[in-house]
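# I need the structure of the sequence given here:
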Amino acid sequence: MMKKNTIAVIVNDQPGVLQRVAGLFGRRGFNIESITVGASEEPGLSRMVIVTDGDERTLEQITKQLYKLIDVIKVIDLSANAIVAREIALIKVNAEPSVRPELLGVVETFRASVVDIGTHSLMVQVVGETTKIDAMVELLQPYGIRELSRTGVTALNRGNSK
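The predicted structure follows:
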């Protein structure tokens, strides 16, 4: 059964590691829905959070292939446990003065914030699960989205698990 898998990959912070990981997915025909990379709690190591589709067998293949890469230290299947997953989006939307009160109502409902105001536009920042971002984008669509930038998912296991 196909499902969304969220995996964390701890890697050496070296040039070209992201390219090698992404290349592995491409060569094997695995799709990356989102990938985020940043510093980890360990100096010299980075954490990649990758969201991909696949069944258990596909996830097992991905894990085995990742461990073959020299700079991969650890692969963690975050989907196996409860996680906290977040994404950030910046959305620039048409906002003539007459529709601003209505737009601000949408922003408030999603606990988002206005981070820039132009003469004919607003830029909104929204943080949350992917479904929340998708819903906000859908509601802002009728106003006319000028630009949209999303970070991709970042995630950690809940509670005391590591």
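# Only C-alpha atoms from now on, for both contacts and neighbour counts.
Will do.
# counting residues per strand, which one in the chain is longest?
Under DSSP state E, the strand in the chain containing the largest number of residues is strand 83-94.
# and that one, how far from the chain's centre?
9 Å (CA atoms, centre = their mean, to the nearest Å).
# elements contacting it?
Applying 3 or more CA pairs under 8 Å, 6 or more residues apart in numbering; DSSP states H and E, one finds that strand 83-94 contacts strand 121-128, helix 130-140, strand 145-150, strand 154-157.
# Let's compare: structure for the following, please.
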Amino acid sequence: MNAVKLKKGASRKSAYDLKNFSGDTIETHTLAVLVDNEAGVLARVIGLFSGRGYNIESLTVAEVDHEGSRSRITVVTTGTPSVIEQIKAQLDRMVPVYEVHDLTVEGPSVERELALFKVVGKGDKRLEAIRTADIFRANVVDTTLESFVFELTGTPEKIDAFADLMRPLGLDEVARTGVAAIARGL
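Here you go, the predicted structure:
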């Protein structure tokens, strides 16, 4: 028997570990998936990603049609264009899935995320945290003599920028919801 010849940087463990030699760029896509609202559906959808080594950057799920018992899963994922197409095709073939929309390519969409930030500090750092929160239009939802909890809604980039500015001011903890997205217009 002949030995398998692998390219440099390849692994003998799994085909999913092979390096991308095609030169395709890694893209980020937001997928909206309408599914049955029943036990185990989310696990099956997430299992598709984990079983094939696909990455999930953000995940949100909520019931959107109580009468029809349907939920919407919004997934932000990364991959080459061919991997993204593979993900969409595999999701579309799943039994509890009604619709799969790639909001990144289907036209303009609105993406928002909610985050809570706990900032601990006194004196000038406390004042600067309040000023920065005002600039970003963050709401104070809790305060003590030593800390604030800010609520901020916006794009993931806005959330990241706020976190970067709060770190030197005493950022202690962050909780993020993940991206919620919807197509614009009709």
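# List the TM-score for the superposed pair.
Comparison of the two superposed chains (TM-score structural alignment, normalised by the length of the first structure) gives a TM-score of 0.94, and 160 aligned residues with a CA RMSD of 1.2 Å.
# If we go by neighbour counts, what in the following helix or strand past the longest strand of the first structure is buried?
Next in sequence after strand 83-94 of the first structure, counting helices and strands by DSSP states H and E, comes helix 100-109. Within helix 100-109 of the first structure, the residues that count as buried by 16 or more other CA atoms under 10 Å are L103, L104, V107.
# Could you single out the nearest of these to M48 of the first structure?
Ranked by distance to M48 of the first structure (CA to CA), the buried residues of helix 100-109 of the first structure are led by V107 at 29.9 Å.
# The second structure: which residue goes with that closest one?
In the second structure, the residue paired with V107 of the first structure according to TM-score structural alignment is A133.
# do you know how far its match is from K158 of the second structure?
For A133 of the second structure, the distance to K158 of the second structure equals 12 Å [CA to CA, to the nearest Å].
# What of V35 of the second structure?
For V35 of the second structure, the distance to K158 of the second structure equals 30 Å [CA to CA].
# So the two - more neighbours on which side?
Shown here are V35 of the second structure and K158; by other CA atoms under 10 Å, V35 has more neighbours (23 against 15).
# Three-state assignment for the residue nearest in space to the middle of the second structure, please.
By CA atoms, centre = their mean, the mean C-alpha position of the second structure lies nearest to S58, the distance being 1.7 Å. Assigned with DSSP: H, G, I helix; E, B strand; the rest coil, S58 of the second structure falls in the strand class.
# do the same with the one 4 residues further on
The three-state label for A62 of the second structure, taken from three-state DSSP, comes out as strand.
# repeat for V45 of the second structure
Of the three states, V45 of the second structure takes helix under three-state DSSP.
# which one in the first structure is aligned with it?
By TM-score structural alignment, V45 of the second structure lines up with V21 in the first structure.
# Repeat that for V179 of the second structure.
With TM-score structural alignment as the criterion, V179 of the second structure matches V153.
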